[in-house]
Each structure stands twice: as C-alpha cells, then as structure tokens.
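Colleague: no letters, just coordinates:
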C-alpha cells in the first residue's frame, strides 16, 4: 500500500508562512522560519508560492550518499528519518537532495528533513488556507480530477459520469 504524502496547492497558498513557524517551533523550539523543515518559496514571476520539503523518495539519494549510514526508511511507514546522534554534519546528504529539501539545522549542526511529524504533520493541521494536505497519492489524484470536473462542468466527476438509466 502506498504511503501518505504531503501535498501543496499553490492556488490556495498566500505565503503566510505559518506552516514554517509551526514546524520550527515543533522541531527546534524556536519561532523562527529559518529553522523550518518546510520552506515556502515566493515565485514572483509566476505570482505563486511553492512549498519545498522532503518528498520521502523511495530511492532516496540522501540515504545513498550518507557517509555514516545514519539516514534510513522508518519500518512500516517509509518515512525518511535520521539518526542525528551518529550524524557528523558533513552535509553530503544536503548536496544529494534533488529537491533542495534537506535543511542544515544551525543549532544541532546537522542536516534534517521533514519527518511528517511522525505521521501527523503540524504544518497541515495549522495551515489557515488548507493549502497543505496529507493524503494517499490516489486520493490526491481523485481530488484533482474532481476539482477539474467541477471547474469545467460545474459538478463533481461522479455526477458527470453518473448513469441515470432509462425511464419507463
């Protein structure tokens, strides 16, 4: 079964940054968005905000490049976690991340990533616009299809394809 993933809807996000502050407070005890494991990027050219955080890659490059073998997939959840006690802070994993989602924690002097708050991401819980969701990949695809049908036909996808049958 597929694992849940963090999704960001750019059309709902206003870039308030509350998700970053909640994340930093939870993981570092500081109300400082620079310590957050999720980053909100302001793309001024496209006039949109984008969330950047660990995508929990199946074949994670950070795991492969870790010199101390301190990054692994949590059994049962496939969340990418780090053993910070044995990490030497070399930052090789940070360079290997294709999404720029590995974050150097200046307090711990170690590289960290989004751990989905152990399966209950606080950034999702506190997002005032519901721009962040935590769903299964299939559920998210269904939501996007239904949203597209609603915009195009004015009704959900199920209603578009509903067969009413013949009346006698």
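Modeller: Happy to help now that I have it. Every value quoted in this text rests on a predicted model; they were computed, and no experiment measured them. Numbers count the residues shown, from 1 in each chain.
Colleague: drop to CA atoms for contacts and neighbour counts, all remaining ones
Modeller: OK.
Colleague: residue 145: how many residues sit nearby?
Modeller: Using other C-alpha atoms under 10 Å, residue 145 is surrounded by 14 other residues.
Colleague: that one contacts residue 157, doesn't it?
Modeller: Yes. Residue 145 is in contact with residue 157 according to C-alpha atoms under 8 Å; the separation is 7.1 Å.
Colleague: quickly list what's touching both of those two.
Modeller: Shared contacts of residue 145 and residue 157 (C-alpha atoms under 8 Å, 6 or more residues apart in numbering): none.
Colleague: what about the nearest residue to residue 153 once chain neighbours are set aside, distance to residue 142?
Modeller: Among residues not flanking residue 153 along the chain, residue 160 sits closest, at 7.6 Å (C-alpha to C-alpha, 6 or more residues apart in numbering). From residue 160 across to residue 142, the span is 14 Å (C-alpha to C-alpha, to the nearest Å).
Colleague: what's around the residue nearest to residue 153, how many residues?
Modeller: Around residue 160 there are 13 residues (other C-alpha under 10 Å).
Colleague: ok, now residue 151?
Modeller: Other residues close to residue 151 by other C-alpha under 10 Å number 11.
Colleague: residue 160 versus that one, what's the distance?
Modeller: 12 Å.
Colleague: got another one to weigh against that:
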C-alpha cells in the first residue's frame, strides 16, 4: 500500500511541476483577504469540506486534495503512513470497474475548474482540513507556509491535474 501512495505522489509531482507557470507574478493582493484557514472566509476551503454524494468519490476527492496540497503547496509534506491508513480505511483497493468509473467521474468533476486561485486558497487552509485537528483526515499533510510552490501565471491560471491510477488494475 505504501508504494501505491508514493507512486501517486510521484505522478502528481511530475505532472504538476510542468503546470505551474514559469514567467509568473505574485499572488494578487485581493486574494490574500480570503486566503485564510477559516471556511467562513475561504470559499474554496468551505467547498472542499462539502461531501460528495458517493463514498468512493469522496475518498478519491480527499486523496487528490491531499496529493495537491502535499505536492503543490510550499513546505507542505504528505505523511505516507497516515495516507496508507486512510486508503485502507476508505477501501481504496476495492474501488474497481464501474464503481471506479462513477467515483472518478464525480471526483474529477469537483476539480474540473481547479486553477491557481483554488490552489492558493487550498494551501492557505491545509491545516484546517489536514492538520492535527483536520476536518477531513487529521495529520495527513504537514501544512507548510500556506502558499503555492509555483508562481501565478495570469496567462495560464488553470492547473492540469493527472488522473489517479486505478488500484490493482
């Protein structure tokens, strides 16, 4: 199970490193007002806490959120031991066939318009969703400094997220 989580992390790092802009600018000042660790002011954080209608889709959404937060946020790191335990509890290895297809469709739809602004707000709220008292999976992601690793590219704000690898085919 540990190798699966690590391979998912590597897949995210490899594909995401090319998506964050090269000739970029600072985070716009008006975003900073809402880049908080509080779902009352951080819309993107509040949206990430809303459960999906399907348990398996919710598992995939949380997995993808943790991979994004752990790999694209400055100073953040994923605790693979906690990640493996979460995947076992959630039954990740048993999501197959039509169930996988439906779950990925629902989870991917949540990330359809994921952009740099969403990432910046997610990075600001990592501690709330994945910190020691995290609302989704406590201690899954070490928060870091609350900002994205890459710079903001006004010309290309959307992030291309790779598909998740199916467990055991």
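Modeller: Nice, I can see it. What you are looking at is a predicted structure, and each value in this text was computed from that prediction instead of being measured.
Colleague: and the TM-score between them?
Modeller: Here the superposed chains carry a TM-score of 0.27, computed using TM-score structural alignment, normalised by the length of the first structure; 78 aligned residues with a C-alpha RMSD of 5.4 Å.
Colleague: for the helix or strand containing residue 83 of the second structure, which helices and strands make contact with it?
Modeller: Using DSSP states H and E, residue 83 of the second structure falls within helix 80-90. Applying 3 or more C-alpha pairs under 8 Å, 6 or more residues apart in numbering; DSSP states H and E, one finds that helix 80-90 of the second structure contacts helix 2-17, helix 55-72.
Colleague: mind checking how far the residue nearest to residue 153 of the first structure is from residue 48 of the first structure?
Modeller: For residue 160 of the first structure, the distance to residue 48 of the first structure - C-alpha to C-alpha - is 31 Å.
Colleague: cool, and residue 26 of the first structure?
Modeller: Taken as C-alpha to C-alpha, the span from residue 26 of the first structure to residue 48 of the first structure is 26 Å.
Colleague: quick check: buried residues in the helix or strand that contains residue 148 of the first structure?
Modeller: Assessed by DSSP H and E, residue 148 of the first structure sits inside helix 137-153. For helix 137-153 of the first structure, burial by neighbour count (16 or more other C-alpha atoms under 10 Å) applies to 140, 146-147, 149.
Colleague: elements contacting that helix?
Modeller: By 3+ C-alpha pairs under 8 Å, 6+ apart, helix 137-153 of the first structure packs against helix 157-160.
Colleague: only the buried residues of the helix it packs on, if you could.
Modeller: residue 157.
Colleague: contacts for it, please.
Modeller: 145-146, 149-150, 153.
Colleague: so what's the residue count around residue 23 of the first structure?
Modeller: 27.
Colleague: pretty sure it is touching residue 122, no?
Modeller: Yes. Residue 23 of the first structure is in contact with residue 122 according to C-alpha under 8 Å; the separation is 6.8 Å.
Colleague: same question for the helix or strand just after the helix holding residue 83 of the second structure: list its buried residues.
Modeller: Sequence order places helix 97-110 as the next helix or strand after helix 80-90 of the second structure, per DSSP H and E. Residues of helix 97-110 of the second structure classed as buried by neighbour count (16+ other C-alpha under 10 Å): 100, 102-104, 106-108.
Colleague: and those, which is closest to residue 48 of the second structure?
Modeller: residue 107 (11.2 Å; C-alpha to C-alpha).
Colleague: separation between the closest one and residue 64 of the second structure?
Modeller: 9 Å.
Colleague: measure residue 22 of the first structure to residue 125 of the first structure for me?
Modeller: 10 Å.
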